[in-house]
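what follows is a predicted structure for the sequence shown.
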Amino acid sequence: MVFTHDTELALQAAVELANSTDEPGEPLGSVRDLVAFYDRFGYTGRLDRDDAELRAVRGLRPRLRELLVADRDTAVGLVNTMLAEAQALPQLQRHDAFDWHLHAISADRPLADRMLVETAMAMVDVIRSDEMGRLGTCAADDCDDVVLDLSRNRSRRFCSTTCGNREAVAAYRARQRGEATG
């Protein structure tokens, strides 16, 4: 594990959210999808289960993307702004299957606020451990989705196996064309 469990979960959720669209079948295609997203990433606290909440969470995408692909110094400014706007006050919490970890915003605040603060707190760990290289954009020519590399050898280059496979097939075909003309 590169980071603590709660940091990894918050980063994975932020990347999935930043890469999502409003299309049906996407992680945030409907309120039902939002509830499943909430459960899958272990969020706790208030969940309104309505269209306004879904719109607010979807509205986080540009800010999260900006943060996740920023250089270290820019990320510091973004994190500080996010935490200040939310009047975040880090506190140790223990709940469900999770041992002591940090929460920095009240459980009764809107989900979008809590998601933004949890992402900012996760980024504090990334910045402090000088691990910004674990975040970037997909290496596929036709994709600019965010990539989170939690591998031991820092080898993840693509946002999904789909992008990785598509690039491998394209490289194979290019090699075949080169051999056929050579």
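Looks like it came in fine. This one's a predicted model, so the numbers in the text were calculated from it and none came from an experiment.

rest of the way, CA atoms for contacts and neighbours
Noted.

for Y172, see how far away G178 is.
According to Cα to Cα, to the nearest Å, G178 and Y172 sit 10 Å apart.

actually M123, not the one I typed
Going from M123 to Y172 by Cα to Cα gives 37 Å.

have a look at the two and say which one is more surrounded.
Set M123 next to Y172 and count neighbours by other Cα atoms under 10 Å: M123 wins out with 25 against 12.

once you drop chain neighbours, what's closest to that one?
Closest residue in space to M123, ignoring its immediate chain neighbours: V79 at 7.2 Å, by Cα to Cα, 6 or more residues apart in numbering.

adding another structure so you can compare the two:
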Amino acid sequence: MRFDSHIERVLTAATHLVNRLTAGFDGGQPVPAPSGAALREAVAAALAFDGRPHTVRTADARTIAGVIPDVRAVFEAASHEETARAADLTNTLLHRTGARPRLNPDPDGSWHLHFHGPSDELGPGWAAGIAAGLAMALGVDEIGRLGVCSADRCDRVYVDTSRNGTRRFCSTRCQNRVKAATHRARQK
């Protein structure tokens, strides 16, 4: 499944933000939630996935960090096939972020549906865009494309853009850890 480029971009941002801003485990290692200057840096790093540098103010970092627990909850509900819960959480996010649709032109002259927040500041804009991206994924019945890593001691999230929709891990590293553990168990 390939989401359109804008939806894929905001869902990618959502995964990077959830994975960088929430405490838990990544590949078997504990990960703390950042705070203070580290929060601004983590948000900037998460949004730099597309090569665009972002100057993140403290207020923007806090706005984004404020919605991330609910974004994580949507991924968790999706990974447990709890569609109604994921939809309820997403609807709450849409309301809370004030997501509003807008048709924006692309350089090639085509138009794409984008969602903006109540202001054009970075924090409200990304928060609203992520809420809308989740809504678009759920609204086209692609809830199964949102997941939480199934490797032991890893709770990082991912968006499955593969053709067959069978992704189970956040990274090749976690997939390899599981394969190696399975291999060692068979050798015993």
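Okay, I see it. Small disclaimer: the values here were computed from a predicted structure and weren't measured.

next, count neighbours for the residue nearest to M123 of structure 1.
Counted with other Cα under 10 Å, residues neighbouring V79 of structure 1 total 21.

wasn't it part of a helix?
Yes. Assessed by DSSP: H, G, I helix; E, B strand; the rest coil, V79 of structure 1 belongs to a helix.

for it, give its distance to E26 of structure 1.
In this view, V79 of structure 1 and E26 of structure 1 are 27 Å apart by Cα to Cα.

likewise L116 of structure 1?
To E26 of structure 1, L116 of structure 1 is 20 Å away according to Cα to Cα.

residues contacting S30 of structure 1?
Taking Cα atoms under 8 Å, 6 or more residues apart in numbering as the criterion, S30 of structure 1 is in contact with D22, P24, L54.

report the contact partners of the first one.
Contact criterion Cα under 8 Å, 6+ apart gives L28, G29, S30, R58 as the residues in contact with D22 of structure 1.

list just the nearest of the residues you listed to A18 of structure 1.
Taking Cα to Cα as the measure, A18 of structure 1 sits nearest to R58 out of the contacts of D22 of structure 1, at 8.6 Å.

quick one on the thing from earlier: what's the match for the residue nearest to M123 of structure 1 in structure 2?
Residue pairing (TM-score structural alignment): V79 of structure 1 is matched to T90 of structure 2.

over to E167 of structure 1?
Counting by TM-score structural alignment, E167 of structure 1 lines up with V178 in structure 2.

give me the number of residues near that match?
Neighbourhood size, V178 of structure 2 [other Cα under 10 Å]: 16.

find the nearest non-adjacent residue to it, please.
Using Cα to Cα, 6+ apart and skipping the chain neighbours, the partner closest in space to V178 of structure 2 is A151 (6.2 Å).

any chance you could list what contacts the longest helix seen in structure 1?
Determined from DSSP state H, the single longest helix within structure 1 is helix 161-181. Applying Cα under 8 Å, 6+ apart, the set of residues contacting helix 161-181 of structure 1 from outside is A140, D141, C143, R157, F158.

next, the contact list for the first one, please.
This means A140 of structure 1. Contacts for A140 of structure 1 (Cα under 8 Å, 6+ apart) come out as F158, C163, G164, E167.
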